[in-house]
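> sequence first, then the predicted structure:
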Amino acid sequence: MRIARLVAIILTILSIGLLAAPPAGAQPPFRLPDYVTDDAGVLTASDRDAVKSAVNRLYTNRHLRLWVVYVDDFSGDGSVDWAQRTIGLSELGDHDALLAVATKGRAYAFLVPPSIPGISQSRVDKLRRNRIEPALRDGDWGGAAVAAATGLNKAPSPSSRRLLLIVLGVIVVAVVAFVIVMRYRERRRRARALAAARRVDPTDARALAAVPLEALEDLSRSMVVDVDNALRTSSNEVALAIDEFGEERTAPFTQAVDKAKEALSQAFTVRQQLDDDTPETPAQQRELLTRVIVSAAHADRELESQTEAFEKLRNLVINAPSRLDLLTQQYVALTTRIAPTEQRLAELHTEFDAAALTSVSGNVTTATQRLAFADHAIGEARDLAAQPVSGQQAALVDDVRAAESALGQARALLDAVDSAASDIRRAVASLPTMVADIQASIAQADEQLQQQSTPQSPHIGDLMAARDAAARAVHSFRGGTATDPLAAFARLTKADADLDRLVATLAEEQATAERLTRSLEQALFTAESRVRAVSEYIDTRRGSIGPEARTRLAEAKRQLEAAQGRKSTDLSEAIAYANAASALAAHAQSLANADVRSSQRATTRRGSNNAGAVLGGIIIGDLLGRGMRGGMRRGMGGWSPTSFGGSSGSPGGSSGGGFLGGGGRF
């Protein structure tokens, strides 16, 4: 008796387990890969062709997409619930309908968005009951899908058209009446979206996947500017710390800045790809923007990792008096340089065209403003240091750092004038040699062309064009148009490089390779001087310069590094990279000039007393405190997880929530 009872219990447990097990062919909701998905394998080749043809006609006639999916079973979910979750996973929108069929489970769902003109609940229900369900009941799987597409493809009735025209008229009137309000709301919406995006962990690519594409664009732009400002400020602060504490004690901070530079460089490289003339798909844009944000965030984290240690090392409150004495000495020394530098700049203006001095033309005026700001900051700091009051130590540190930064920028501005003078004079001194080189190249090209009795080489036409371009460049220089020596040097360098490259292709002579080497050195000099000038310009005006100029400069630096890396392997390719770097640097200068002019107009309208300090990026918060803590501020709530999905649909046979139609058994 006991054995029989035990066997009965075991059989009962096994029966319950078998009843509770999911069907063998159950298919959970998934992202649809195509308009027709037959995971149940019930469509013949002719059925699939008929369904695809009907789906294509529907889209051609009404721009309505019908998605059809066949599975064995709906994995225990209600048909409508399964369909709604599949719609969510597939990101279907207001012009996407879905027919989902469980062939073995004998259940289906047919959901249609309510926004389609001429489509109503009653019409969808009639189509479902009178055409789709009978076909499914008879096992005509393809016929059910064709019936769904054909039923949706019918034109709306005249009354529906009239109603549609009335609705459209009302919409047009509403749009015209509220266009200003809508624009205001759009700005508010974008601002809220950007604020929400800032609360997401910028190093988490999976979390960023939930951020709208538009917000990602805004976030990436603001991040590269904020982190670049923080990195530039941090670099200056670390340089000062090295002078004060030595390289050994500041090694961790130097490493943090170097790692941040590497990460930010990756962000600028991707930003350049987004800004070029080649369009990207939304998916590509999202992937690239995510890379920009993640790279910039990693740069920010590298700076943040050393913030606390750096703050302790640079505790300026302890040695503020001696530090202020040193800053006063620096202020006096830089002040004595103003008049000579101004005279030197005036001499350069009489000697060279204004275009050659764009990057330094306002440096003396700007340096004077920085020195005045530094003098004011030093005075305030001395007052605070002489009368220490609880709660004012942070203000003392801020004043000392502001003075240090202002003096550093003034020094860089004055040094830039000296560098510009030496660069231009070097270009002037090198121009005769450059002209002689290009004339020799022209003569060698003529000799090569004379030796070619027939145009056997495909490069003959290119060589002739390059020779003519080089001759025009020489003629332009001799005609007195070289008011900008660097620009003239760049034109002659490019013409000579192009000509030498083609002569090398035809002659294959070692002498040509030597001239290519000289051309590379000249191209590198042009690129390096331009990149340096633009970098100094942005560094001393970083408070007003946006992401476009910085991106072009970062790309110019990358191209310059590529040129330097190919000096020993491919001279022609290295020259091309150097010329590209020079062109990008010139474009960056133009963009930076426009940003500065715009910011100057804005600060003039606001009447700010510290306009120069704002343009220079000095007053942007608490300098390295902001820089080493990162330009990006996290929300007080930390990083919030993002959830997907929503409420489940109704059981099979009921309405599809926000969709017309429903489902059931057949």
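Everything's here; your move. Residues are numbered from 1 along each chain as shown.
> alpha carbons only for contacts and neighbour counts from here, please
Noted.
> would you map the helices across the stretch 301-450 of the chain?
Secondary structure of the stretch 301-450 of the chain (DSSP state H, counting those that start in this stretch): helices at 307-313, 320-351, 363-386, 393-451.
> equivalent analysis for the stretch 51-200 of the chain, please.
Using DSSP H, counting those that start in this stretch, helices in the stretch 51-200 of the chain cover 79-90, 121-127, 133-137, 141-152, 158-177, 179-198.
> quick one, which of the ones you listed is nearest to residue 253?
Judged by CA to CA, the one of the helices of the stretch 51-200 of the chain that comes nearest to residue 253 is helix 179-198, at 26.2 Å.
> what's whatever helix or strand comes next after the closest one packed up against?
Later in the chain than helix 179-198, the nearest helix or strand by DSSP states H and E is helix 205-208. Counting by 3 or more CA pairs under 8 Å, 6 or more residues apart in numbering; DSSP states H and E, the packing neighbours recorded for helix 205-208 are helix 282-304.
> buried set for the helix it packs on?
285-286, 288-304 (16 or more other CA atoms under 10 Å).
> just give me how far that helix sits from the chain centre.
Its chain's C-alpha centre lies 8 Å from the corresponding centre of helix 282-304 when counted by CA atoms, centre = their mean, to the nearest Å.
> contacts for that helix next, please.
Applying CA atoms under 8 Å, 6 or more residues apart in numbering, the set of residues contacting helix 282-304 from outside is 202-205, 208-209, 213, 216-217, 219-220, 223-224, 227, 230-231, 234, 253, 256-257, 259-264, 266-268, 270-271, 274, 627-632.
> mind putting the helices of the stretch 301-450 of the chain into a markdown table with distance to residue 526?
As requested, the helices of the stretch 301-450 of the chain are exported to a markdown table (distance: least, CA to CA, whole Å):
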| stretch | distance to residue 526 |
| --- | --- |
| helix 307-313 | 38 |
| helix 320-351 | 18 |
| helix 363-386 | 21 |
| helix 393-451 | 9 |
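> which stretch among those comes nearest residue 528?
helix 393-451 (10.0 Å).
> and the comparison structure, right after this:
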Amino acid sequence: MAGFWGARKREEKAALEAQDADLARRARSALVSADERIRLTTDELAFAEAELGPGPTKDLREALEAVRTHMQEAFHLHQLNHDEIPDTPEELRTRNARIVQLCEWAEDLLDDRTAALAEPIARARRAPEIIAGVRADAARLRARLPEARATIDRLSARYSADAMKQIEANPAEGEQLLSFAEHSASVAERRRDAGQREQANLALEASTEAVRRAATLVDAVETFEIEALRAEATLAAIVEDSRGDVAVALKEPHTPAVSKAIADVQEALAGLPAPGVNTDPFTHLSRLREANSALDAAIAAARERAARPIPPLEHVRHAIDDADRQLAVARDVIAGHRGWIGADARTRLAEAERVRVDLDRYLGTSAAAATAIDEDHREQSMAMARRVAFLAGEALQLAQRDIDAARPQDMTPWGAPQQGWGGGRRGGGDLMGGILGGLVIGSILDGIFD
């Protein structure tokens, strides 16, 4: 048996030594790789600064400085592993693990920072090509400006000034942007030749953005004409549908919401311009769609209400009064027997009182004093009143259960001894207790059946 345990310990020790040896090899390899990466990144930083300038390369420069600082710790730990002072396996293991951690962190950080500069560097190196593209795009867009102006003149004869506000200034703004783009491209070219790479790149970005915005403005003129024609066609269909919806709605039960929705649709239809008058199809289409949707919603609500009768006002008032009575009874019983009432009854009472307050808030006034509750609020009001009554009833039942459980077993519900006419004490205290108990319980029962 001793031989078995000895062999097992030797195996475990050998496995641990193998792991330590592997960790030591990883630490040495990580040091070499990280050091080479620092040297390579230093060269890349020089190239990046030559292409982009010092501003865009600030993050990479700061990362490189941080990596150099932390790698000094890694090299120091490796030196401790090979000095003349003997080390325990635990010390070697801890140092090597720290070396690997520092090296991996350094390479990950440098990877992240150099990757962020890859696209700007590639863009800077393609600057001559990009500048040529900016000038070609600007020339092509300039050739489209006369056509855009002619399109706006043609559309102005058909659509209102309000509708044309979306695009009437597009050709002039586009021409300004193209002039700015051409000027920025020239600035980028001169700054690049002068070695001012950071300023050159900023000017290059400004020129490409200006061309992009000019193209959007010119394209918007053509898009407007297509979308306006589509809006006119859609408006004609919506007008026909709206007139049919109004005719149907006039036959529906006329709730106030339906009447208002019908009036809104009719007003939107009346606001449409006569044939031959310049119009804004987008505005009219939006207005008519909103009015038509509101009418559909009002009709649906009216049909739903017709299918579900609205509670009469008197029924709602009776439900609220009944809830208030039951709530008052439960409140009085619990208040009169506070020492005997448990958490369940108190919780039901608190919930009933909360729902009762919510009912007043829902109606916007004191429900008991309200002279009228409109039809839109009756169904919800009755449901809330019934909830109050139900909770108050539960509170009363739970309170009575607690009272019965706490009352002495040798006492009747009226407080008198459980003995017949022929026996038991007839003391004044017992008699008074019975009278007082009868008065209390009697008042409670009177309240219940009031």
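In hand now; what should we look at? Model, not experiment: these values are computed from the prediction.
> and the TM-score between these chains?
Here the superposed chains carry a TM-score of 0.40, computed using TM-score structural alignment, normalised by the length of the second structure; 192 aligned residues with a CA RMSD of 2.4 Å.
> ok, back up a step: wait, which of the helices of the stretch 51-200 of the first structure is closest to residue 363 of the first structure?
helix 179-198 (35.9 Å).
> next, the buried residues of that closest one.
193, 194, 197, 198.
> now do stretch 489-506 of the first structure
489-504, 506.
> residue contacts, residue 100 of the first structure?
Taking CA under 8 Å, 6+ apart, one finds 68, 69, 70, 71, 79, 83, 108, 109, 110 in contact with residue 100 of the first structure.
> just the ones of those residues in strands?
If you go by DSSP state E, the contacts of residue 100 of the first structure have 68, 69, 70, 71, 108, 109, 110 in strands.
> how close does the nearest residue to the last one once chain neighbours are set aside get to residue 143 of the first structure?
Distances taken as CA to CA, 6 or more residues apart in numbering place residue 99 nearest to residue 110 of the first structure, at 4.5 Å, with adjacent residues excluded. To residue 143 of the first structure, residue 99 of the first structure is 12 Å away according to CA to CA, to the nearest Å.
> residues touching the residue nearest to residue 110 of the first structure, list them.
66, 67, 68, 69, 108, 109, 110, 111, 145, 148.
> TSV for these, including neighbour count and distance to residue 515 of the first structure?
Below are the contacts of residue 99 of the first structure laid out as TSV (neighbours: other CA atoms under 10 Å; distance: CA to CA, whole Å):
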residue	neighbour count	distance to residue 515 of the first structure
66	24	66
67	23	65
68	26	67
69	22	67
108	31	77
109	27	75
110	30	74
111	26	72
145	32	72
148	25	73
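> may I ask which two of these are separated the most?
The widest separation within the contacts of residue 99 of the first structure (CA to CA) is 14.8 Å, between 66 and 108.
> follow-up on the earlier one: tabulate the buried residues of helix 179-198 of the first structure in JSON lines, adding columns for distance to residue 16 of the first structure.
As requested, those are exported to JSON lines (distance: CA to CA, whole Å):
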{"residue": "193", "distance to residue 16 of the first structure": "51"}
{"residue": "194", "distance to residue 16 of the first structure": "53"}
{"residue": "197", "distance to residue 16 of the first structure": "49"}
{"residue": "198", "distance to residue 16 of the first structure": "51"}
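> closest to residue 548 of the first structure among these?
Taking CA to CA as the measure, residue 548 of the first structure lies nearest residue 194 of the buried residues of helix 179-198 of the first structure, at 19.2 Å.
> how many other residues sit next to residue 6 of the first structure?
11 (other CA atoms under 10 Å).
> what helix or strand is it on?
Residue 6 of the first structure belongs to helix 2-20, assigned by DSSP H and E.
> give me the contacts around the helix or strand following that helix.
Once the chain leaves helix 2-20 of the first structure, the next helix or strand it forms, by DSSP H and E, is strand 36-38. Strand 36-38 of the first structure has contacts (CA under 8 Å, 6+ apart) with 48, 51, 52, 67, 68, 69, 70, 71.
> count residues in the vicinity of the second one, would you?
The reference is to residue 51 of the first structure. Residue 51 of the first structure has 25 nearby residues by other CA under 10 Å.
> how near is the most centrally placed residue in the first structure to residue 547 of the first structure?
In the first structure, the centroid-proximal residue (CA atoms, centre = their mean) is residue 271; its distance is 3.6 Å. Relative to residue 547 of the first structure, residue 271 of the first structure is positioned 9 Å away (CA to CA).
> with residue 518 of the first structure instead?
34 Å.
> the more surrounded of those two?
residue 547 (22 against 17).
> what's near enough to touch that one?
Residue 547 of the first structure neighbours (CA under 8 Å, 6+ apart): 221, 222, 224, 225.
> tabulate those (CSV), appending neighbour count.
Output for those, formatted as CSV (neighbours: other CA atoms under 10 Å):
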residue, neighbour count
221, 18
222, 18
224, 30
225, 22
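> residue 379 of the second structure falls within a helix, correct?
Yes - checked against DSSP: H, G, I helix; E, B strand; the rest coil, residue 379 of the second structure lies within a helix.
> mind listing what's buried along the host helix or strand of residue 171 of the second structure?
Following DSSP H and E, one finds residue 171 of the second structure within helix 170-193. Residues of helix 170-193 of the second structure classed as buried: 170-171, 174-175, 177-189, 191-192 (neighbour count, 16+ other CA under 10 Å).
> that'll do, ta.
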